[in-house]
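Undergrad: Using only what follows, build the 3D model:
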Amino acid sequence: MTSIELRLPPDYRAASLRKDSLAGLTAVPKSLPPKWFYDAQGSALFEKITELPEYYPTRAERSILQAVAPDIAARTGAAVLAELGSGSSDKTRLLLSALREAGTLRAYVPVDVSESALIQAGDSLAAEYPGLAVHAIVADFGLDLGLAGDGTSANGDGTAGPRLVAFLGSTIGNMEPAERASFLRRVRAQLRPGDTFLLGTDLVKDPAVLVAAYDDDAGVTAAFNRNVLSVLNAELGADFDLDAFEHVALWDARNEWIEMRLRSTAAQPVRVRDLGLTVEFDDGEEMRTEISAKFRRDGVRAELAAAGLAMRDWWTDANGQFGLSLSAPA
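TA: Down below sits the predicted model:
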């Protein structure tokens, strides 16, 4: 059975896009948040990215889950799997199957800003796992984690059931350090006794490997990057010429993150009708569209500890490219 809980106002997406675009396009330097890549076209492009030979993170994380999901199930005894930014819930099936095999699974709580993605994934999982209660929450985990009052405080017999809260895909790398610290503190504040937190983190490695993952030969990531301009054109009446912006991916060694940018190939004005705004781009001016921080085990442990979380377990794939950590309230 699938239920949907709406925690966002009906006009949230439109209002949030207007706010973020106005702030980012008038900032120096200009920037746009990566969440605006993901309309239907952007989501389809990202799925293509995950299949590219250069893009290792999805394969690496899945290989870890395939190897250790039974261990995670045994160590957590989770009755509820809650997933932040669940999207299509693809890799989630490995955890759900392991928890069901362990005999503890009662409910799945996906949290995502896209109601349509939640409905599609929830209906699919409810069909695949008969008897599984799917309580989907439409929320922006940047503001509301969706974990408080999620309807899983009891397991039907009046006893509390432990939750495994998963944040996969190294999405945490899209946050700057202060944002990560705030996010982890909010996770810790909403964990109940017995709950655990599973975090996916992409690891620092050869910069050539990192850059290639964000600048593939087929140009799929470039199309994905420029798609944020298509979103502004479609939803805010902007007149970005996508062909007048080049995809840029670079490694920032000081911050240990990849930056994706869009570089204007000419001096050009861009009108954003719904904001009543004209934005001037200089020839060669770059606008940041994403950061993707890369991590080290000791750094992950320290960031978790600063938020009041103790790392219990750490796993990597065979090539040491990706890290998965299991933590509990300290």
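Undergrad: From here on, just use CA atoms for contacts and neighbour counts.
TA: Noted.
Undergrad: the strands in this structure, which residues?
TA: For the chain, applying DSSP state E gives strands covering 2-6, 80-84, 107-112, 133-138, 163-167, 196-202, 245-252, 257-264, 268-272, 277-281, 286-293, 309-316, 322-329.
Undergrad: Now show me the structure for the sequence below, then we'll compare the two:
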Amino acid sequence: MNMHVAVQARAHQLDPQTQSFATDVLDGLSRPQKSLPPKYFYDDRGSELFVAITKLPEYYPTRTELGILRARAGEIGALIPPDAAIVEFGAGATTKIRLLLAAHQVAAYVPVDISGDFIAAQAEELCADFPELAVYPVAADFTAPFALPDAVRARPKVGFFPGSTIGNFEPQEAAHLLGTFRDILGRGARLIVGVDLEKDEKLLVPAYDDAAGVTAQFNLNLLARINRELGGDIDLRAFAHRAIYNRDQHRIEMHLVSRRDQTVRILGERFAFTAGETIHTENSYKYSLPRFRTLAEQAGWTLQQSWTDADGLFSVHALERAE
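TA: As a prediction, the model looks like this:
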């Protein structure tokens, strides 16, 4: 961490959440390869845009994962204790969790996400449709340890991490994250994880660079958020969205590309861009089944079962905490 950056962020007397955002932005834009953490995509507007992305014809992960969850809901539900609490890390729209709740009765649901207002609204809708379900929304950064609500601590716990969000983390970070989930959920825990699989880039790239430009809006919204929350003066028209497949690293990369030479200002700091220079905003790693199993084992989980669609595009895995 650049110490000047940390001091600069603290000097503006921001609330703790905004200060963390500021520190990460100033630090990321100070690096030789400018970067921004993808977790900051998901303010209220970003969350809305991501829901729109999941409905696009090019974006196969959501509909394919939903197909697996529908087809295998009974098998997955059989692995969930009847009095369990399901803890969804990075909860967004409730479409996927509804499939599990409809197939298997559980006692409680704990949606966890950094966007507190969004998950509170989603939780309210869920309570209306499942009146006997106790719902306890938690506004937290799920990448760091946090306390579960007192009401669920004594219950068996099943983590739910769909959507291939695990792919947004560097492999070593992904292993650390799975280890954090292991610690949060506690002894006897289980974890259901969605993982995108390796495939031809002719399918991959359009999923992250759709014809309607929704993913471009999602990427550029990160700059709009910087302007709004950190007083930036970034001209969004001066940046373009780019998605590429890095075959050697097994990952899709998303970047924001400077269309011209320019300087932007954020919290009194200046950041110069040359034409064509990029801000690396997201990776989405793609796994083979054996590589994900190895990753899970490194994090202290034992693979119970894996399911894929008929075309081998996506996978869902049931893990059990290794004691």
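Undergrad: still on that earlier bit, can you redo the strands of the first structure as JSON lines with mean neighbour count and distance to L65 of the first structure?
TA: Formatted as JSON lines, these follow (neighbours: other C-alpha atoms under 10 Å; distance: least, C-alpha to C-alpha, whole Å):
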{"stretch": "strand 2-6", "mean neighbour count": "15", "distance to L65 of the first structure": "25"}
{"stretch": "strand 80-84", "mean neighbour count": "25", "distance to L65 of the first structure": "14"}
{"stretch": "strand 107-112", "mean neighbour count": "26", "distance to L65 of the first structure": "17"}
{"stretch": "strand 133-138", "mean neighbour count": "24", "distance to L65 of the first structure": "21"}
{"stretch": "strand 163-167", "mean neighbour count": "24", "distance to L65 of the first structure": "12"}
{"stretch": "strand 196-202", "mean neighbour count": "24", "distance to L65 of the first structure": "10"}
{"stretch": "strand 245-252", "mean neighbour count": "19", "distance to L65 of the first structure": "27"}
{"stretch": "strand 257-264", "mean neighbour count": "23", "distance to L65 of the first structure": "24"}
{"stretch": "strand 268-272", "mean neighbour count": "16", "distance to L65 of the first structure": "44"}
{"stretch": "strand 277-281", "mean neighbour count": "15", "distance to L65 of the first structure": "44"}
{"stretch": "strand 286-293", "mean neighbour count": "22", "distance to L65 of the first structure": "21"}
{"stretch": "strand 309-316", "mean neighbour count": "18", "distance to L65 of the first structure": "9"}
{"stretch": "strand 322-329", "mean neighbour count": "23", "distance to L65 of the first structure": "9"}
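Undergrad: Make TSV out of those strands and add distance to A222 of the first structure.
TA: Converted to TSV, those look like this (distance: least, C-alpha to C-alpha, whole Å):
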stretch	distance to A222 of the first structure
strand 2-6	33
strand 80-84	26
strand 107-112	25
strand 133-138	29
strand 163-167	26
strand 196-202	21
strand 245-252	5
strand 257-264	9
strand 268-272	20
strand 277-281	19
strand 286-293	12
strand 309-316	29
strand 322-329	23
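Undergrad: Would you check how far apart the aligned partner of R270 of the second structure in the first structure and L232 of the first structure are?
TA: Using TM-score structural alignment as the criterion, R270 of the second structure maps onto T278 of the first structure. From T278 of the first structure over to L232 of the first structure the distance is 13 Å, taken as C-alpha to C-alpha, to the nearest Å.
Undergrad: Which neighbours do those two have in common?
TA: V272 (C-alpha atoms under 8 Å, 6 or more residues apart in numbering).
Undergrad: what's stretch 239-248 of the second structure aligned against in the first structure?
TA: Using TM-score structural alignment, stretch 239-248 of the second structure pairs with 245-254 in the first structure.
Undergrad: Of the strands of the first structure, which is nearest A40 of the first structure?
TA: Taking C-alpha to C-alpha, strand 107-112 is the member of the strands of the first structure nearest to A40 of the first structure, at 14.6 Å.
Undergrad: how close does that closest one sit to the second structure?
TA: For strand 107-112 of the first structure, the mean deviation from the second structure after alignment is 1.0 Å (mean C-alpha distance after the TM-score superposition for the first structure).
Undergrad: gap between that strand and the chain center?
TA: Distance of strand 107-112 of the first structure from the chain centroid (C-alpha atoms, centre = their mean, to the nearest Å) equals 14 Å.
Undergrad: Could you do stretch 17-25 of the first structure as well?
TA: Counting by C-alpha atoms, centre = their mean, stretch 17-25 of the first structure comes out at 20 Å from the chain centroid.
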